[in-house]
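Chemist: Predicted model, plus sequence, below.
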Amino acid sequence: MQPLFTSLELELKSTAPAERKQVGLRYRQLKEASLELKRSRLVELEAEILTQALKPPVVSPYVSAYRQSLGDLHPLTLTANRIVRFLERISFTVLEGEELVDPKLNFDKLNIPLSHPARSPQESFFAKNGNVLRTHVTSTTALQLALNREQSEVRVAAFGRVYRNDEDDATHSHQFMQLDFF
């Protein structure tokens, strides 16, 4: 509407002086009527929006509640699942393995020396029976390689939670996910 009034104002300036007063009066009436129409329509629209917002939602007894999504997996879990699916597509056997393992499997079979800091209770979680929460998933991979020694081609991936005796903070956790493949 504004460009219309701008062009009418320009025409008003070029109107003959004798007609200018009458045309100007009509122009002003037209502009005021237009503004009043805009205001009243705006009030109507606001009332309509408010009425719609205050209406209770329509609930159909025929819609099944079981079809509604109740959430999704954590982004890390989604990422882990994508990695596992990719490895399986390229013919890897993906294993999780045990989380509580014999120290021989976690350290000795991987040639980790007795003096290594990871063997101390300050770095690893030991159970009363002497087993350890695995500090890496390489033990699972190594075990599978040993079991499949006779095969010419082995594609093994170990994926899962590992544990380190770290202080939890914004960037560290005592438990995290690790992937190892051969």
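Modeler: Done, it's in.

Chemist: Every contact and neighbour count from this point should use C-alpha atoms.
Modeler: Fine.

Chemist: gap between Gln22 and Arg28?
Modeler: Taking CA to CA, to the nearest Å as the measure, Gln22 falls 10 Å from Arg28.

Chemist: Leu147: neighbour count?
Modeler: Look at Leu147: counted by other CA atoms under 10 Å, it has 10 neighbours.

Chemist: for the residue nearest to the spatial centre of the chain, what are its contacts?
Modeler: Taking CA atoms, centre = their mean as the criterion, Pro75 is the residue nearest the geometric centre of the chain, at 5.5 Å. By CA atoms under 8 Å, 6 or more residues apart in numbering, Pro75 lies in contact with nothing.

Chemist: Asn81 versus that one, what's the distance?
Modeler: 10 Å.

Chemist: Second structure for comparison follows:
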Amino acid sequence: MKEKLTSLLSTALEKIKGVQRIEELEQYKVKFLGKKGELTGILRGMGSLAPEERPIIGQIANEVKEQIQRAIEEKTAILEEKLIEDKLQRETIDISLPGLKREVGALHPLTIVRREIEQIFMSMGYEIVEGPEIETDYYNFEALNLPPNHPARDMQDTFYITDNILLRTHTSPVQARTMEKRADAIPLKIISPGRVFRKDDDATHSPMFHQVEGLVIDKNITLGDLKGTLLLFAKEMFGEKQKVRLRPSYFPFTEPSAEVDISCFLCEGKGCSLCSQTGWIEILGAGMVHPNVLRAGGYNPDEVQGFAFGMGVERITMLKYGISDIRELFNGDLRVVKQFARG
């Protein structure tokens, strides 16, 4: 048995020495030292040895095993180092090649405009309040004077999840939640920016878009306060020469309600293709908060009044930067964003 162990050691060392790949080395490790390997096979004959021979053969077997393991470890280190050297040779950098230009990042135009809108209203003392995008029917509709079966619900083209859960169609639910939470606190001046969802998809509509809605509640609030606020916003966003006009309209949550136009900033009101030769551009909807909405929020409409407004960030962005198709804002084309890179 001693001769078998000596022969096994000699054979194993010779084979390991000639190995060129780590995979092949693993195969020899299993062949010589595995549970069904040659060393184990030899040691199965220990039972036939005389008792006094077993310790001697056992010690020799351990030495053989240790030498084979050590040879495998040394060979593994050599092969791994060779792999690294070969990889470095293959991946050598040619420093004579021109370097890659580092791209300059940029904010998305929607982000730029949303932040600008927020900054304008914060400078007027407004607080930013946010709310959930998945809403209940109550906050999205009923608390805003849109009870079940109200015909104006058809204007929203809603994505319903269940009969009572939906993707919000505007950020007005944030206003309803804030009024309810603050329960009769005045003055209340908030804007609520965020994503909203409707079943629209064409050159000027997207199933997901962004709104910024505003709400003011206090004593002695009038339609003149609303117009003055929006005039200041228009001048800050589009330039000092802007004028504002309010056209009668209908929204269930305001009364009276109005569509808000600004004088065309491209032609200065003279008439051009941007304003369809009218001299005016529609930018948002607004009105005085409906008494039913005030009551639902815990306010007494006999004691306080309020105004509200809502604008689409995409529309403001498209007007401000001359983008004709809303889908350009969502198609992932980095060329759109790169136009806003600085430096």
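Modeler: Right, received. Where do you want to start? Note that the coordinates shown come from a computational prediction; the quantities given were computed from them, not determined experimentally.

Chemist: Quantify their similarity with the TM-score.
Modeler: In this superposition the chains share a TM-score of 0.56, using TM-score structural alignment, normalised by the length of structure 1; 119 aligned residues with a CA RMSD of 2.7 Å.

Chemist: And the residue nearest to the centre of structure 1, what's its match in structure 2?
Modeler: Taking TM-score structural alignment, the alignment pairs Pro75 of structure 1 with Pro109 from structure 2.

Chemist: Just give me the longest helix of structure 2.
Modeler: helix 54-90 (DSSP state H).

Chemist: what's downstream of that helix, the next helix or strand?
Modeler: Next along the chain after helix 54-90 of structure 2, taking DSSP states H and E as the criterion, comes helix 109-122.

Chemist: superposed on structure 1, where does that next one end up, distance-wise?
Modeler: Here the mean offset of helix 109-122 of structure 2 against structure 1 after fitting is 1.2 Å, by mean CA distance after the TM-score superposition for structure 1.

Chemist: Check the gap between the match of Pro75 of structure 1 and Gly285 of structure 2 for me.
Modeler: Taken as CA to CA, the span from Pro109 of structure 2 to Gly285 of structure 2 is 22 Å.

Chemist: now for Tyr160 of structure 2: what does it line up with in structure 1?
Modeler: Aligned partner of Tyr160 of structure 2 by TM-score structural alignment: Phe126.

Chemist: Count the residues that sit near the nearest residue to its match once chain neighbours are set aside.
Modeler: Spatial nearest neighbour of Phe126 of structure 1, chain neighbours left out: Val132 (4.3 Å); criterion: CA to CA, 6 or more residues apart in numbering. If you count neighbours by other CA under 10 Å, Val132 of structure 1 ends up with 23.

Chemist: Buried residues, the lengthiest helix in structure 1. List them.
Modeler: For structure 1, the longest helix by residue count, based on DSSP H, is helix 17-54. Buried residues in helix 17-54 of structure 1, defined by neighbour count with 16 or more other CA atoms under 10 Å: Val23, Gly24, Tyr27, Lys31.

Chemist: how about the residues you listed in CSV, adding distance to Pro57 of structure 1?
Modeler: Shown next, in CSV, are the buried residues of helix 17-54 of structure 1 (distance: CA to CA, whole Å):
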residue, distance to Pro57 of structure 1
Val23, 53
Gly24, 52
Tyr27, 47
Lys31, 41
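
Chemist: From the residues you listed, pick the one nearest Val101 of structure 1.
Modeler: Lys31 (85.6 Å; CA to CA).

Chemist: All set, thanks.
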